[in-house]
Structures are given as structure tokens and as C-alpha cells.
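[1] Got a predicted model here, sequence first, then my questions.
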Amino acid sequence: MELMGEKKMVEAHVLVFPFPLQGHVTTMLRLADAISYAGLRLTFLNTDYNHALLDRFAASHQRLSRRPRFRFISIPDGLPGDNPRTMRNFVELEESLRTRSLEFYKKVLRGDGDGWPPVSCVVVDGLMPFAMDAAQELGIPAIVFRTISGACIWAYLCIPRLVEAAEFPFPEKADWDDPINCVPGMEGYLRRRDLPGFFRYTSAAGEKLIRIVGDVTADSLRARGGLILNTSEHLEGPILSHIRSLFPLTYAVGPLHALSASVTSFSASGSLWAEDRSSILWLDAQPDRSVVYVSFGSIAELSTAQFLEFWHGFVDSGHRFLWVLRPGLVAGWEGVPPEVDRVKMVSWVPQEEVLRHRAVGCFLTHCGWNSTLESLVAGIPMVCWPLLADQQINSRLVGEVWRVGIDMKDIYSREAVERAVKAAMESETAEALRRAAAEMAVEVGRSVEEGGCARLEFEKLIRDMSALGSGSH
């Protein structure tokens, strides 16, 4: 019997809602896995389109579907079946979610007699402020999750400082190697060319877009439940200090793929695409540290000219390479590169497994945050060629701050590609990079184990989520 004045205990029930793009879904599914394994009831909300892909390709979906107190729910995204749903269609996808999917989302939040306890908090992707607002309007605390680096978040939050210092919009004929000194914590290494990709847009529409990006980032600070970042004190401690000066309730729980594996003692793919395992068999036949692994991620596009320069640079380097050539990577390309014995090209791979393979010597990457973290955990040096969003600033961290790779942003001649690959694979520079990458892997690995900084942050997150369910918030 409940005593007078005693609060009724309600089971904590967390709902996780990612933006429906590959890198967002897979990372937030890792977070959901770890939260559920820690004992909290969890609903993973996805779009119908991506739910079907998870069901078809993701091993983690099959495993989690059998876990008690974990469920997958999907809602329509409002787009026709033939819509490509890529980053190129971001505005259309976001608008459809905000207008056509919102009522379905609210219905899930309300429960409507589904037999599960009420949602006690939501973890929503920071690209969807409307999902945060809808939850908080219903009295449900929202926690915002951002899939980009802390450095990129901080740069976005510093847009007013950049405008005040006349650094943005970029001055006409500006030297892109000039230092940027108005982003606290990055004064010693940030250059104009290292600012996130959106800053490079020079049209009025582009300037408007970056201000929208800044506003969306600032919206994250309105989340009553806090902010989750896929990073750690070891990786971005000084930047986290600045972010916490604005938003103290910030949980740094990354790298999430390593944390989830440590917490659950299990690692499985959450990919939305079919993985070609012939890549692993091919690597098995190669000598140790002899292969350059190449991937530009799930959303980037290369021109035919860029693709051919990279191709010739790789071939001229004399090294073996495994290249992820996914459909749509090369705009307008319909040809097939000539066959070369030491080259393996596939449409998609189990990337974490590839990076852990003894045959891989370095990773030529676009420096998306997930790929960067996976390389850091595996202890593999990087050659960075960033294209958009947080990739420019991530590559500067890799090359200048952590010194575990070579930053070759804004250059793609075959000669530059050949030089960078050789430097990362066969020179004294290569030895230094390998040592630094190995040391980083050890430190990052410790951060997700018992007593490590990321594990402690995650445990605090679980306690705070549980308190939201108990009614003590």
C-alpha cells in the first residue's frame, strides 16, 4: 500500500531516437545497447525504411530483438519509397520528419496502451530539435545526443565569437592557413581551413545555413536531461571544459563502439548495408601491416577527377590497398578501374574488424567522427582527407593535436596521395605514427574499462536516467 505523500516508483523507460542516416543510427544503437544492458527498459525508435535495413543487414538487430525489456519500434518518415534518403536530401528528410512523422512520434511517447511503462526520458539526435521539444512539451525530459566531435560542437557554439572577430564570413582573399584565435581552447592549432565544412560556403544561402547549424547546436543546450557526446576526457578534455562552462550536464561516454563492447562484452555490426566479408579473406592472405585501407564513409561523394587522382596515387605508391567503393561514391562514374593484383575493391566492409586486422598498416579516411574513433581504438595511423561537416576539424586533431596521422586536407593530386601513403607506411614518420597510435589505443581502451573516465561518465548517465524513472527529478 502506498503511504500518504510517498512517491510512486515508476520503472525507468528510455526512448532513443536517431536521425535516420547510417552513422547516426549505428552510433545511437550502440548507446541503446549499453543502456539496456545496464538494466534500463529501452525503446529504439527508427524509421520504417531504416528499420527494414537493420532487420536485413545488422547482426546487432537480431541479438537485441531477443533481449527482454528492449524493443524496436518504427514510424514512417513521410518520404516516397524511391527517395534516396542521403545527406544530399538532408533538408527534405528533416522537414518530412518534423512535419509528417511528428504525430507518430508523439503517439509512441504517450504509450497509448502499448503495455509498456510510460517513457521517462528520451535521447534524441541533436539534428532533431523538434523531437526534443515534443518530448518536453509532454513533460518528458530530453537528453540530446550529438554524433560529431566535441571540437566541432564547440566551433559551432563559437559562431557569434567568429562573427564578432570578423573571421566569419571568411574575409575576401583570406589566407586559409591563418590562425583562428577566437575559439577558446583551440588557439594553438586551429586554422581557417580547419573550421567545419559549413564555414566554407560563401553564398548568402551558405551563410544562412551555417547560422542555422549554430542555432540547432545552441538548441541542444535547452535539453533538460543533458547532452551526450561520443568522446572522452582523454580525447577532448580541454574542449569539454569549455562546453561544460555553458552546459554542465554533459556526458562524455565515447568512443561508444568501444564502451558498448566493454559494457556488454559483445560487439556486432549495426550497419544498414550489406558487408562484403571477402575483404577479410583477402586481408588474411596479405603480410602484416602491408595494406592501406581506404574509405570515405557513408555519405561523401568524389568527382571522377578526384577518384582518378586517388587511384593513380595509390597505384604509384606501390602498396596494397583495400578500397571501399560504395555505390554513389563517385558522381557520374560508370567505369571500372583496371585490375591490379595488389588492389581489392568492395562496396562495404565490417570496418571495425578490418581496422583490427594485422594486415592493415594505415587508414586513408574522410575523418568522419565514427571512423576517426574506430581508428583510434584500433591503434591504426590515419591519412586524412576530409570533405564536410566536422571532418575538417577532426583531421586537424588527428594530425596536429594527437599526432596519430597525416592531414592532407584540400589536396588530392596523385603525387600528394603517393607521398602521404608512403609517409604513413614506410618512413621514419610511419614509425612515429605507429608508436603514437598504439599509445593512444591503450589510453582510449582504458577510458572505457572499469574506473575509466568514459565508463564513469556512462555510469553517471545511467544513475541519472534511473532517477528520472523514479520520479526524483
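    Received the coordinates, thanks. Numbering: from 1, shown residues only.

[2] CA atoms for contacts and neighbours, from now on please.
    Noted.

[3] for residue 274, what are its contacts?
    57, 348, 349 (C-alpha atoms under 8 Å, 6 or more residues apart in numbering).

[4] if we go to 6 Å?
    residue 57 (C-alpha atoms under 6 Å, 6 or more residues apart in numbering).

[5] Also residue 361?
    Counting by C-alpha under 6 Å, 6+ apart, residue 361 has contacts 289, 290, 291, 292.

[6] rerun that using 8 Å as the cut-off
    288, 289, 290, 291, 292, 293, 380, 381, 425.

[7] ok, now residue 12?
    Residue 12 neighbours (C-alpha under 8 Å, 6+ apart): 40, 41, 119, 120, 121, 465, 466, 467, 468, 469, 470.

[8] picking up where we left off before, top of the contacts of residue 361 by neighbour count?
    residue 381 (31 neighbours; other C-alpha atoms under 10 Å).

[9] Show only the entries of the contacts of residue 361 found in helices.
    Among these, DSSP state H puts residue 425 in helices.

[10] quick one on the thing from earlier: which of the contacts of residue 12 fall in strands?
    Judged by DSSP state E, the contacts of residue 12 include 41, 121 as members of strands.

[11] Tabulate the contacts of residue 12 (CSV), appending distance to residue 64.
    CSV is the format used below for these (distance: C-alpha to C-alpha, whole Å):
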residue, distance to residue 64
40, 13
41, 12
119, 19
120, 21
121, 20
465, 20
466, 21
467, 24
468, 24
469, 22
470, 25
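
[12] Which pair of the contacts of residue 361 spans the longest distance?
    By the measure C-alpha to C-alpha, 288 and 381 form the most distant pair in the contacts of residue 361, at 14.4 Å.

[13] where do the strands sit along the stretch 201-350 of the chain?
    226-229, 250-252, 291-295, 320-324, 343-346 (DSSP state E, counting those that start in this stretch).

[14] Would you mind finding the most buried of those?
    strand 250-252 (a mean of 25; mean count of other C-alpha atoms under 10 Å).

[15] Check the chain for its longest helix and report it.
    Secondary structure of the chain read by DSSP H shows that its longest helix is helix 428-448.

[16] what comes up buried for that one?
    Across helix 428-448, burial judged by 16 or more other C-alpha atoms under 10 Å covers 430, 432-434, 436-438, 440-441, 443-448.

[17] what's the closest of those residues to residue 105?
    For the buried residues of helix 428-448, the minimum distance to residue 105 (C-alpha to C-alpha) is 32.5 Å, reached by residue 448.

[18] then this one, side by side with the first:
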Amino acid sequence: MEKQSKAYGVHVLALPYPSQGHVNPMFQFCKRLASKGTKATLAITNYISKSTRPKSDTVAIDTFSDGYDDGGFAQAGDVDKYLARLEKTGSKTVAELIQKYQKSSHPIDCIVYDSFLPWALDVAKELGILGACFFTQACAVNYVYYYAHHGLLTLPVSSLPVEIPGFPPLHLPDMPSFIYVYGSYPGYFHMVLNQFSNVDKADFVLVNSYYKLEEKVIDAMKEVCPMLTIGPTIPSFYLDNRVENDNNYELNLFELDLSSNCINWLDTKPAGSVIYIAFGSMVSLSEKQIEEIAMGLKNSNFNFLWVAKASDQEKLPKNFVEDDNGLFVTWSPQLKVLSNKALGCFFSHGGWNSTIEALSMGVPMVVMPQWTDQTTNAKLVEDVWNVGLRVKVDENGIVRREEIEGCLREVMEGERGKEMKKSASKWKDLAKEAVSEGGTSDTNINDFISKLKKKPQ
């Protein structure tokens, strides 16, 4: 077995939290590992496997059970119920998966597990393999949760502004929503704090970011939690193009509208003239909010491409119809859209994957955060990276049409918008630099692989 093991170097099992925003970065990291001669296997739930039937030419795909093989999270219907069974059943079936490989010619050397699944490290330790914790969200967000978990940030927050090393002063709306609106989504709040329950016992800590992007926060957090930045984890085609045939994410948990003609439509528009609107797969906006967005767009008179579920499109004002200025789709190939020359602004919810994609494509943003990490990401977009604006919410929790129109105009054609475009271009170059040969992320991935190879076989 020793000779066979050396033939492939090392074998990494990657275990993402079973949602789109967590599967994508982990899958992309696996592709990077595979491109460097490491055997990588992505472990997804039985339900995701059955419903998506994923394939990859470079990454092996295997399955485990979250206890809800017929419907995943929707079958559970409750976050506490889902997470409890995910841990109980997942611990057992992931252990069985690892043991299956340990009897083969390519045993697992290390499990790279999503930080939302700290129980996976216990499985790794019990089976005598290495464990690498993988933080999907921004390092800045992770550090806020670290402070909250260790009692360094008193909750609920009463003393403002909050001072955390590496950050500008933070006010309540700048904090992750579980802290900003204290007591909201307690199941998820427990999950994000529990990321740090045993991270000090992990053999590696990996972060889906790149050093230059969060330099001050990373330097501060490294003092208490040594880590390796391995991002941005987007397809290589849009960055360094060193990973062969890596031009999309390959695994989609939602039905795709492959008939969408949005790229052809974008190609007919002048450079920098289109606003791209997409609020992620989990956001469901009220009819009033959709009306305000629609009228803000109409009043701005800019070209727009709006990704909206059919149920959201039904909430549009009756007199709001498509014309030469706008196009509605239920799904879009987001990276192709963001890299299109017609794009002038991304109107986003501020999810981390969407944010890092926009940064990597050099597209300025208007951000309308909804929950979880998005509020803190919006703070970074506006006040740290200077690549966009965060919309202001009124006393009823609605972003009004005048606010939307004003922010879009400022980013598209205002004086601040010009500076944002320059900043966006800088971050685009630094993202490419991070993953280039010898770049920080590339060096850290090489370092990770090198340390795995030194493990006794």
C-alpha cells in the first residue's frame, strides 16, 4: 500500500456543508488540488447526488448521508432538526466512507471539512487522519464570530462602536445579522459560533479569501488562529487559467434555465452600460421591495439584467414590462455575466461568493444585504475596499426607489463611482496575482500539499 500511496502523493476528502454557497468553493479547491497532482474526492449528500448527478473529469465524487436522503434540508423543515441529524448520521456515514477508502489502494490522508461541520474533525481524529478546517466566508466575518464565541464580544452588543483588531470601528448594522439582530435564527447562530468549538485541534485552517484582500484582519486573526488563505475559489478560466478546462462550477443545486439568452443580449449593449441584479438563491423579497427595486431601475433609465425566480417576477408591478432596457431571467451564468464588457454595476445581496466573484471580475457594486454575513460584507465593500455602496433601509425595513436610483447613478456615473471602478480594477489584479504561480494562495496550497506529503504513510 505504501508504494501505491506514493504513486498518487496524497488523497484529500473534501466535505462541504450541503448548500450551494458552500459546495462551490470546496469543489473549486478540490480542482486546484487535483491540478497539482493531489487526489481529491468531494463528498456530497445522497440527496444532492441523486438530484444533480454531478460529474467531474478531475475530482472524484462520493456520497454520505445527512439523514434526509429523499429531500435534504427541505425534508427536515427545521434548522435545529436538520443540523442534529446531519451531525448524528453524517458522523457515522462519513466515518464509513473514510474506512472504505482505508481498505483500498488510495486511503484518505486528510479530510478538509467545512467549518460549519466541526464534528468532522472528531471523525478524522478517531480514524487517525489529518483534519483541515475550511472557512467558506470572509476572514473578517469569521473573526467577528471568533470574538463572540470566546466572549471577547459581549452579546447583545450595547457598547458602540465595536473595536476588533484589523477592522474599522463597527456599528450594529455592520455586524453579521445574527449579532446585529440578536436572537434571530438561533439555530444558525449556534452553528456559526460552534465553528470555533474545536478549531484549535485542527491540523490546518484554510480560508476562502486572499491575503491582500483582508491583510489587516488576517494578520490579526493569525495571532490566535494560524491559517492559510487559499482563495479566491472561482474557476481558473477567470483568474490564472492554469487549471485545465476549469471554466464553471459544475455542480448546481438549482434548476438551470439553459434557454437563457442573456449573454447574447449583453453583447448588444455598450461597454459598462448594464446593471446586473441578483440576490442569490435563498433570498425571497417582499412584493413592496420588488416594486421599489423595479421603479428605482425604471427611473434610473439604465440597461439592466435581473435574475429573479418566477415567484418573484409575479410580484412585479403590473405596468412594469420588459423593454429594450431590461431583461428578466430565472437563472444566469453569473461569471460569464460579470466578465462581460457590458457590465457596469452589480446590484447584489452581498453573499461572499457573489462578492468575491465581482471583486475578481473588477465590477463595482451596490449592495442590499439581507442576513448572515452579508451585512458585514457590505461594510467591507463600501468602507474598506471602496468598490461600492450599501443601500439605506427606511424605518419599515424597505429600501426605497429613490435610494436605489441614487446609489445606482453614483456607481454608474458619479465621481465616487469613478474611484470605485479604479479600486475594483485593483482588486481584480490582486485576485489574479493571489492564485498565479508563486502568488500567496498558490504558495499556501503548495505548502498545504507539501505538509500532507510529509505525513507518514
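    Nice, thanks for sending it over. Here the structure is a predicted model, which is why all the values come from computation and not from measurement.

[19] Tabulate the contacts of residue 361 of structure 1 (JSON lines), appending distance to residue 223 of structure 1.
    As requested, those are exported to JSON lines (distance: C-alpha to C-alpha, whole Å):
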{"residue": "288", "distance to residue 223 of structure 1": "47"}
{"residue": "289", "distance to residue 223 of structure 1": "45"}
{"residue": "290", "distance to residue 223 of structure 1": "47"}
{"residue": "291", "distance to residue 223 of structure 1": "44"}
{"residue": "292", "distance to residue 223 of structure 1": "42"}
{"residue": "293", "distance to residue 223 of structure 1": "39"}
{"residue": "380", "distance to residue 223 of structure 1": "36"}
{"residue": "381", "distance to residue 223 of structure 1": "36"}
{"residue": "425", "distance to residue 223 of structure 1": "45"}
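
[20] Give the equivalent position in structure 2 for residue 287 of structure 1.
    Residue 287 of structure 1 maps onto residue 270 in structure 2, with residues paired by TM-score structural alignment.

[21] Identify the residue nearest that match in space, chain neighbours excluded?
    The shortest distance from residue 270 of structure 2 to any non-neighbouring residue, by C-alpha to C-alpha, 6 or more residues apart in numbering, is to residue 342 (5.6 Å).

[22] what's the lengthiest helix in structure 2 packed up against?
    Looking across structure 2 with DSSP H, the single longest helix is helix 79-102. With contacts taken as 3 or more C-alpha pairs under 8 Å, 6 or more residues apart in numbering; DSSP states H and E, helix 79-102 of structure 2 sits against strand 60-64, helix 72-76, helix 119-127, helix 186-194.

[23] Same list, the ones you listed, but as a markdown table with mean neighbour count and distance to residue 214 of structure 2 please.
    Shown next, in a markdown table, are those (neighbours: other C-alpha atoms under 10 Å; distance: least, C-alpha to C-alpha, whole Å):
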| stretch | mean neighbour count | distance to residue 214 of structure 2 |
| --- | --- | --- |
| strand 60-64 | 18 | 32 |
| helix 72-76 | 16 | 32 |
| helix 119-127 | 19 | 26 |
| helix 186-194 | 17 | 20 |
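
[24] who wins for proximity to residue 410 of structure 1 among the strands of the stretch 201-350 of structure 1?
    strand 291-295 (16.9 Å).

[25] what angle do that closest one and strand 320-324 make?
    Note on geometry: by axes from the mean of the first three to the mean of the last three C-alpha atoms, to 10 degrees, strand 291-295 of structure 1 and strand 320-324 are set 20 degrees apart in direction.

[26] Residue 368 of structure 2 is in contact with residue 391, isn't it?
    Yes - using C-alpha atoms under 8 Å, residue 368 of structure 2 makes contact with residue 391 at a distance of 5.7 Å.

[27] Map residue 132 of structure 1 onto structure 2.
    So residue 132 of structure 1 corresponds to residue 121, using TM-score structural alignment.

[28] Could you do residue 349 of structure 1 as well?
    With TM-score structural alignment as the criterion, residue 349 of structure 1 matches residue 332.

[29] what residues are up against that match?
    Per C-alpha under 8 Å, 6+ apart, neighbours of residue 332 of structure 2: 257, 260, 262, 307.

[30] Pick the one among these closest to residue 230 of structure 2.
    residue 307 (29.3 Å).

[31] for the closest one, what are its contacts?
    With contacts defined as C-alpha under 8 Å, 6+ apart, the neighbours of residue 307 of structure 2 are 276, 277, 278, 279, 328, 329, 330, 331, 332.

[32] The same query, at a cut-off of 6 Å, please.
    If you count contacts by C-alpha under 6 Å, 6+ apart, then residue 307 of structure 2 has 278, 328, 329, 330, 331 around it.

[33] Kindly report the same for residue 44 of structure 2.
    Going by C-alpha under 6 Å, 6+ apart, residue 44 of structure 2 touches residue 63.

[34] Specify the local secondary structure of it.
    What DSSP: H, G, I helix; E, B strand; the rest coil gives for residue 44 of structure 2 is strand.

[35] So what does it match up with in structure 1?
    By TM-score structural alignment, residue 44 of structure 2 lines up with residue 46.

[36] try residue 439 of structure 2
    Aligned partner of residue 439 of structure 2 by TM-score structural alignment: residue 452.

[37] quick one: contacts for that match?
    Taking C-alpha under 6 Å, 6+ apart as the test, what residue 452 of structure 1 contacts is residue 446.

[38] Thanks a lot, catch you later.
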